[in-house]
Each structure stands twice: as C-alpha cells, then as structure tokens.
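**Student:** Structure for the following, please:
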Amino acid sequence: MLLELSIKDFAIIEQLDVSFKQGMTVLTGETGAGKSIIIDAVGLLAGGRGSVDFVRTGTDKAVLQGVFDISEIENTKTVLTNLGIEPSDDLVITRDLFKTGRSVCRVNGTIVNLNSLKLVGQTLIDIHGQNEHQELMDSEKHLALLDQYDENAVGAIREKYQATFTEYSKLNNQLNKSRQNEHEWNQRVDMLQFQVDEIQSANLEQGEDDELEKRREQLINFQSISDALATSFQILEGDDDVSAIDQIGSVMQELQGISDYDEEYQQMSEEVQNAYYALEDVTNRVRSSIDAMEWNSAELDEVEQRLEVIRQLKKKYGNSITEIINYLQKIEIELNEMTGSGRDLNDLSEMVEQRYQEVKKLGLQLTKVRQEMAVSLEQAIREQLSGLYMEKTQFKVQFTPKKIPDHEGFDEVEFLIQPNPGEELKPLAKIASGGELSRIMLALKTIFARNEGVTSIVFDEVDTGVSGRVAQAIADKIHEISLHSQVLCISHLPQVAARADHQLHVAKKVVGGRTMTKLTILNDEGRVNEIAKMLAGVNITELSLEHARELLQTERER
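**Tutor:** The predicted structure follows:
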C-alpha cells in the first residue's frame, strides 16, 4: 500500500506531503482544485510518461516521492530482485522531472530507466479514470482479463502450451526458411562444409607457422650454418696447433698459481675459469650440432608447401592460426544448426508436424480450462452487476477460433453484453455506455481485487454521471474492493465520500498571485461539512448537515 506521498513544484502544487492508510480513502473538493493532479503524481511514480508541463512555473524541476509498504507483495519483491535491487518492506520511489524534459527515476536509491520503473509500478498501483476503460474497450485484452480471473487454474497449462508453441515456432521458422531459400540454403551449407573440411584437413597447431618459418630459414642457410660451425669447432678444439680452449686452459693454470697472493688475481682466475668451462660446453654443443646436421633436399620443399597451405588459409579465414581455429568453431556451429545435426527437410518437416500436434493437444486443453473459467466469470459478473442495479444485464465471454494459433492459444476472446432484455448480445466496446462501463469495470475489479496483488487501486471519478441508488451501489463496490487492496478514490458523490474510511479535502487558493493546492485530512466534523457541501452546494443548510451526519452514521453502522 501507499504510505507516504510527497509532491514538490508539480503543476499548481508547491509542496504537499500526505500520509495514506489502509482501506478506502476518498479525495473530495471542487473541480480544478488539484485532486487529479495528485493522482497524476501517483501515476508518474508508477512509470507514467512525464511532461515539462508538469513542472511548476518558475522552477527548474518537480520532485515526486512515494513510500510503499511491500512486506506482503511478493510480485514487487521479485521484480526488484530481477532488476538487481535489494527488496525491503518499505519501498521508496523518487522521480525528478526537469524543465529541460529530462526525467530521473530512483527505486530505493538506485537509478532505473522508465521501463524498469513501469515493471515495478504495475505491481504497486492500478489507476482507473472515468475515460480510461481501455482493457474493457480493447477486445485484444479480454483474454488476459479472463486468465486473470483464475490464474491458479490456467497458469500451469498456459505455461506448458507457450513453451511447446515456442519450440514449434522455432522449428517451423527454420523449415520455412529452408523451403523459401532452399537454393541459397544449400549453397551456404556446401560452402560451410567445404570451409570446415579445408580447415580441418590442415590439422593446424598453435604456433606451428612460427616454427616452420624458423626451420625454413635454417634449411635455406644450411651451408652457411655448416661452415660457421665447422670453423668455430676447428678454432676451439684445433688439431695441429694449440686450440683456443687449450690456450685459455693455460691462462687458467697460470692465474690459479698466483691467486693466493691478491684478491684481484683470485677474481681474474675465477673469471677465466668460468670462461674455460663455458667454452668447453660450447665446444661440445658445436660438435653435437655438426654431428646432427644432415642435408635433406626434400625437407625444404615440405616446409615450403606447409607454409603455403597456412598462408592460403590465412588469406581466407584469418590473420593467424588462432583466428582460423576460432572461425572454424564458429562455422561448425552454424553448419550444425543449418543441417539440424544431419536432418534433411523431410526430417525437419516431420518434426514440425509432430510438435504442432503437441501444440494442438495442449491448445485444446487450454481452451477447455478457459471455457470453464468463462462460465464461472460470467456468473460472478452477473452477480456483481445485480448489486449495481444491472440485474437484467447479460454478460458473456465469446470464444472464436483463431485462423492461425499464436503464443496465447487457439481462441480469440471477447466480452459481449446485453444491457436490456430482448436485445442481442453485442461486443461490450460497441454498445456499453460510460455508466455501464464504469459498473462493469467495478464488477471486474471487485472480482479480481483478491488476485491482482497490487497494493493500491486508484479510481479517478469513475462514478461520474450516476446518482441515487446506483451511486450508493458504486460506493459499496469500491468499499468492497478496499477490503483486499488499498483504494484511493476521487469523487463528487456524497454517497462515495460517506462510504470511505478516510476523507481528504483538496482546495486551491491564491497566495502572492500564485495558485496553490492545499490538502486537509478531515476529522468527523470536517467530513460532515464537506459532505453537506456536496449535497447542498455552496449554501450549507442545517438540513444538509443533518443529512450528511445521517449518511456518515449509516455507513458507520454498516
């Protein structure tokens, strides 16, 4: 439920802070005082589209804030969790509307976009105005209203149907694409298969090209390498003259002989000793390299051919072996999807037909459940309408098979109405008057209030154009809804005001040449005076005060 509402620099409201309670709260006051502006503010907190016109003249921005108790509203907590916002029992929504047209929305301090705010808002607030019966007027939304009537009955079978239909649609789209573009499809498959085969047959290994380039250079320069190694070995180990390593050995012995006489001699001796052993190691490695060297004229050709294979693959599929391998993995996935793991069009067609039969079976079950729900809903609405003095009105849920089934099922659903005996049942949107739509909507709200889960339902002058016993019946229905959800209601009817649990009076005044809205929480005497004014107009008489007291007393006793 909505606990607190704060409005600053919004339209004609400079500053307004108000607390709301559970039950039915009615906002009364003269036309133009700002009652609907307050409802507009609530709607913006629920994700409604803003406008620079809402920003109070002379200010840079309007600030709206609402505090909601969501301790028992699991739908809201689920939405918050999905948005990455930690849910708590008290939910704070803030919205800033700037004169520049920018809007900033925050939920528990976290900035969210307007779509995210709508997701949260639709679990919190349901606003209905005297000219806002879109769900009833739009036959495309009647199916959703029917499902809403008994979600427990229809939810599981609908979910199973939709999952199966999604699988069927995916396969059917694949089949249609295959048939419509079979030539291009086959060409693409052939090309992908050729590329996969070409890359796979190369058996590429990471870093292979670098090793081959290195080996190629060695083979091209074989003679130079061989000559260099031989000359080096001859100098290091020599046959006739004293070798370089022998000479270094002699130096090492001489320095070792004097190393005890000075630290400098000791250091030189050690350095020459290290050089001797290093040259000895190099000599052995040169000898091994010479022994291992063998000219193979065919190897250079093999290396060149392998490098050419890799170069050609790089031209086609990537600048490196890594890129080529990544490309291979990508086209293998695409090829597998296109060929359906080896399925041809006939196999795919059989699968589509099989899945369609599953969809059809589940669709028939879904239709049966909905038809059973429709019978119950028709009876429930007739009972509610009877209490709203539309006892002779017939209400029916009409099912029409769809030409092509979709994600929602096999049937179109439309609400039909027969306001007067002897007339034909006709679409609700075509023949229902404003007053009838208001009462039908209230009937639906009375039925759905237990299941909707929203914390607050707002009625903005839905009782316009009615009076007498119908007005009293509407007041009773609105109050009945408030037993399951907090209700905020704007009304000019004394019957509705008297039926409310709480009453707020909205008035406007001019201060310093500026129009301002003031909101007052009425006590018992204030309610008597306001209801008397609603009964008698400007001139309040003792009779109207007496009538107002009688109305309030009657409602208390009820």
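**Student:** going forward, measure contacts and count neighbours with C-alpha atoms only.
**Tutor:** Noted.
**Student:** ok, how many other residues are close to Asn456?
**Tutor:** Not Asn; residue 456 is Ser. By other Cα atoms under 10 Å, 22 other residues sit near Ser456.
**Student:** and if you look at Ile417?
**Tutor:** Neighbours around Ile417, by other Cα under 10 Å: 21.
**Student:** Would you agree Gly465 falls within a helix?
**Tutor:** No - counting by DSSP: H, G, I helix; E, B strand; the rest coil, Gly465 falls outside a helix, being coil.
**Student:** In space, what's closest to it - neighbours in sequence excluded?
**Tutor:** Nearest residue to Gly465 in three dimensions, chain neighbours excluded: Gly435, at 6.6 Å (Cα to Cα, 6 or more residues apart in numbering).
**Student:** structure for this one too, so we can compare:
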Amino acid sequence: MLTHLHVKNLALIRETEIEFTEGLNILTGETGAGKSLVIGSVNLALGGKFSREMLRPGADYALAELVFTAEEEKLAERLKQLDVFPEEGQVIISRKLMDGRSVNKINGETVTLARLKEVSSLLIDVHGQHEHQSLLQKKKHLEILDAFGAGELKSVKKELGETYRRWKDLKKELSEARTDEDARLREISLLEFEVDEIEKAGVEPGEDERLEQRYQKMINARRIAEAVATAYALTGYEEAEGAGSSLGRALRELQGAASCDGELSALVEQLTELDGLLNDFNRDLSEYRSGLEFEEAEFAETEERLNQLNYLKARYGKTLDEVLAYEKKQQERLELLKNYDEYVAGLEKRLTETEKELAKLCGTVTTIRKKAAGDLCGKIRSHLVDLNFLNAEFEMHFEELSEYTAQGKDDVEFRISTNPGEPLRPLMKVASGGELSRIMLAIKTVLADRDEIETVIFDEIDVGISGRTAQKVSEKMMLMGKTRQVICITHLAQIAAMADSHYRIEKHVEQCETHTAVRRLSREESVQELARILGGAEITDAVVKNAEEMKKLAENCKSQEQTGKQG
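**Tutor:** Okay, the predicted model is just below:
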C-alpha cells in the first residue's frame, strides 16, 4: 500500500507531502491547480520520462519519493526474489531528477531504471488515459484472462512452459544434427584424429607434474649435486673434518670418562642418539646423491615427453584431466556420428512424443481459458451495464496461433458491441478513451479479489460521464476500495463523495510565486469541496445542502455494503 508521497521542485510544486490511507483516496481541485502533477509525480517516481521543462524554475533538481508498506507475505517473497528486502515492513522508492540524468534508489540503494520499474510493478498499478491504451493490446487481454483463471491455469501453464522448452531444445538439436553427409564425414575424420592423438600419447593423470619435478631436478642437477656432496662431506664419517667423525670421537671420549663418573651416562645417551640420527641422515643423503645420476638420454626423453604433454594441454585442455575429459567427450560424439541414423531417429521420436505432449497441454490450457473467458466476460458485461453500457455485448475471441509458444497456441482478443445490432469488434476499433477507462474499471472490479497488486491509481476515470453513470462508477470505485487501496483524481462530485479520504489540490501565490499544495480534508471541508464542484463559481446554501445529501448517500451506500458483507 502507498502510504506517503513526497514531491519537491516539480513544476508548480515547491514541496509537498501526502499521507495516503487504506480504501478509496480521492483528489480534487480546481482546473489548473495541478491535479495532473500528483499522478505525474507518482509516474516519475515509478520510472516515467522526465524533461527539463518539468523542473521548477530556479531549481537544480526535482525529487519524487514513494513509501510503500510491504508486510503481506506473498509480496515480501516476490520482492525477495528481486533482492529487495522491506525494512521495517516498508519499501521506499525515490528518484532525484536533474538535467539529463536521474538517481534512482530503492531503500537507499542506487539501482538502474529498469530495476526500479520491475520492483514498482509489484507495488502499484497506475491507470491514466495513456495507461488505458494498454487495453488495446492483445497481449494484455491474455494477461487479464490468465490472471482471472490463475487458480486452474497456474500448474498447467508451468508444465506447458517446461514442455515447450524441452520441445524447442529438441528441435534445435535435431536441426543441428541434420547436417549434410560431407560435413558429417569431415567431423568424423577430425574426431578420429583427435581421439587417436590423445590415445597414442598414453596420458596418465598427474604425469606432467611428476615429470616437471624430475625435469627441474635434472636441469639443476650439477648445482644440487655440489650442494649435496658438500653437505655429505661435512656431516659424514669418511673425512676427519666431517661432523660424523667428530661426533664419533667425542662419543668415544665421553664413554671413557663415563666409566669414571656415572653422572655422564645421561649425556652419553644423548650423544649416542645424535650419532644415530646423523648416521641415518648421512645414509639418506647418500641415497639421494646416487639418485641424481642420470644419462643424457634420460634427460632428452623426459624433455621430449614434457613437450608432448604440453602440446596436448595447449590444444585440448589446461590440465591433463581436461585433456582426458575432452577425449571422452569427443569419443562419445564420434560414436554418435558413426551411429548417425540411429541418433537422428531417436531425436525424431523424442521430438514427436514431446510435441504430442505439448499439443495436449495446449489443448488443456485452451479449454480452461475458454471456460474462464465465458465467466470473465459475463462478469464484465454485468459491470458494464452498471457503467452505462446498457446494451453492450462483450466477449473474448479465440484464434489458434500457427506456432507453439510457452503460453500455448491461443491468440485471444476482447471484442465489444456497444449498440444493439452492431457486430462485435476489437476494442481499438470501437472504444473511445473514456469508454476504455470504464471498461478497465469493470475489468479491475472483476479482478479485485485476484489481483495481487495492493494499490491502483485511476486518473481521468470520469472522462465523458455524468449523472447515473457517474454514480455507478463511484460505487465500483468504492467496491474496489474494500479489497485494495484506490487513489483517484476526479472532477465529479458523485465520485468524490464516496471517498474514504478526500484531498484537495490547491494553487497558492506567495511573494509573486505560484505553487501547488495538497491537504487532506475533514468531513465538513469535504462537503464544502463537493459544493464547489457542484456549484461552480457561486456556492449557495442549496448547493451546500445538496452536497451534504450526496455525502450522506455515499456514506449510506458504504454502510449498506458493509452490512451486506457481515450478513
């Protein structure tokens, strides 16, 4: 639900804030007061186009900010899927608009305009004269029908979408498989060469690492051999200066002394242990030293094998594991191409089976849609009669598409006849702007209990209507306001009287500057505003009395609706 609108430096608006409530929120005001600016501000905040002329004279930037409550679990989950997490149950959308650019934010985080539009589409639905034009698009008609029939359609459409994607993938695979014979033979020849090259190499996992280690030892063998020989001599027993020889002499001297003093026995044991450790070390070093000896032929062989393995890695994968994985993949492809006819036949069979499944699901979806369309159009016709389409016929026309889609094969379109004897025709060929707004209102009323968007805004819903029709429109707006938040700008007293919250848009001149402000009216002020709408330039006592009666009638209507629901 939209709870707060903050606008700054937009055309006549210097700065204003509106606190919206649940139910039906009505905005009224004199011509030129800036009523369209309020909806314009909302549209800008939601990602609408901004031009330099919209900026208040003398201002460097304009700001449009919306605060929504998002406590409903389903909405919070859908927002979460877009990485938007309500803070204290709120989502704040703002746009700072400057010359040639804008800064868009959701809960203080800068986002792209596309992202802002995607998120806002879950929170609010704006219907102005331009938005009503979407009703002329056939794609919109299918969306409306599927929203109405979502209960039965949801699971079937999900299965349909998955089957369609499988069918499309199989078609692509079959198309790629049906290459000409020469191309197939060329690919077989290449695959055989690659597989043979890897097989003949006799690659073993980790072999390159072991050989590289051995190779590095070989090319550094002289330096390593000199160091090892020196270490061996310094720690050995062969030279008098070797640590082993010195340690041996020290041990013999200490053993002789220990026979005279038993306290030296512990030290003899320690030195004996050191002598053993050094002896073991010297023996291991000797073995390592002998391992450094190799023939030139062995060096050349190791270098050649490393070059072979590096060539394979450069051509078929970064590691030997990847080279072996590539060999396996190419071997499988080779087997497939050698059994080409069997492979293609298998693909054709799977495609045929999947297409049969797809056709069946499309048929099921069409059946559900046609049943839902009959129910939907019947309900819309009923509401259209209330909205002064007294002899209107309203149906949904079905045609079958030539190709499958993820939505099925239905091409649907709303068709209407507004006068007796006239054939049903597409909306775009019949309805005017004012009629489209009433048709959209009828549709929205039908979908009120099924639509998941909590806030809907209507601008110029009352174009071209008056009298009984205006009264019926107000009742529809009131009914919609029972299940969601409705915000409406109107110039008709019948609609304004039905407001749960009534706001007046006013134009003031201060210090030679004109600015627009919005304030919420009390019940008494609301009656006075109704009188202004009814009376025009002169507001007489009779006009005020008429306004009071209109307000009471609206309150009685809402009360009866509430009583009827409780009953």
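**Student:** Post the TM-score for the overlay when you can.
**Tutor:** The TM-score (TM-score structural alignment, normalised by the length of structure 1) is 0.83; 552 aligned residues with a Cα RMSD of 4.6 Å.
**Student:** and the residue nearest to Gly465 of structure 1, how far is that from His492 of structure 1?
**Tutor:** 15 Å (Cα to Cα, to the nearest Å).
**Student:** Between those two, which has more neighbouring residues?
**Tutor:** Each of Gly435 of structure 1 and His492 has its neighbours counted (other Cα under 10 Å); His492 has more, 20 against 16.
**Student:** Surely that one is in contact with Met534?
**Tutor:** Yes - at 6.8 Å, His492 of structure 1 counts as touching Met534 under the criterion of Cα atoms under 8 Å.
**Student:** before we move on, the earlier item: just how off-centre is the host helix or strand of the residue nearest to Gly465 of structure 1 within its chain?
**Tutor:** Taking DSSP states H and E as the criterion, Gly435 of structure 1 maps to helix 434-452. Distance of helix 434-452 of structure 1 from the chain centroid (Cα atoms, centre = their mean, to the nearest Å) equals 30 Å.
**Student:** which residues touch Arg106 of structure 1?
**Tutor:** Arg106 of structure 1 makes contact with Ile93, Thr94, Arg95, Val112 under the criterion Cα atoms under 8 Å, 6 or more residues apart in numbering.
**Student:** Which of these sits closest to Gln357 of structure 1?
**Tutor:** Nearest to Gln357 of structure 1 among those, counting by Cα to Cα, is Val112 at 43.2 Å.
**Student:** what's around that closest one, how many residues?
**Tutor:** Neighbours of Val112 of structure 1 using other Cα under 10 Å come to 16.
**Student:** picking that back up, the helix holding Gly435 of structure 1 vs structure 2 - mean distance after superposition?
**Tutor:** Superposed on structure 2, helix 434-452 of structure 1 shows a mean distance of 1.4 Å to its aligned residues (mean Cα distance after the TM-score superposition for structure 1).
**Student:** if you line the two up, which stretch of structure 2 does that helix fall on?
**Tutor:** Alignment of helix 434-452 of structure 1 against structure 2: residues 433-451, by TM-score structural alignment.
**Student:** Enumerate the positions of that stretch that are buried.
**Tutor:** By 16 or more other Cα atoms under 10 Å, the buried positions in stretch 433-451 of structure 2 come out as 433-448.
**Student:** what's in contact with the lengthiest strand in structure 2?
**Tutor:** Secondary structure assigned by DSSP state E gives strand 393-405 as the longest strand of structure 2. Contacts to strand 393-405 of structure 2, defined as Cα under 8 Å, 6+ apart, come from residues 164, 373-374, 377-378, 380-381, 409-418, 424.
**Student:** gap between it and the chain center?
**Tutor:** Centroid separation for strand 393-405 of structure 2 versus its chain: 29 Å, with Cα atoms, centre = their mean.
**Student:** what's the mean deviation for that strand versus structure 1?
**Tutor:** After superposition, strand 393-405 of structure 2 averages 0.8 Å from its match (mean Cα distance after the TM-score superposition for structure 1).
**Student:** okay, that strand sits on what stretch of structure 1?
**Tutor:** Taking TM-score structural alignment, strand 393-405 of structure 2 hits residues 394-406 over in structure 1.
**Student:** Any buried residues in the matching stretch, and which?
**Tutor:** For stretch 394-406 of structure 1, by 16+ other Cα under 10 Å, it's Gln394, Phe395, Lys396, Val397, Gln398, Phe399.
**Student:** so which of those comes closest to Asn176 of structure 1?
**Tutor:** Of the buried residues of stretch 394-406 of structure 1, the one sitting nearest to Asn176 of structure 1 (Cα to Cα) turns out to be Phe399, at 29.8 Å.
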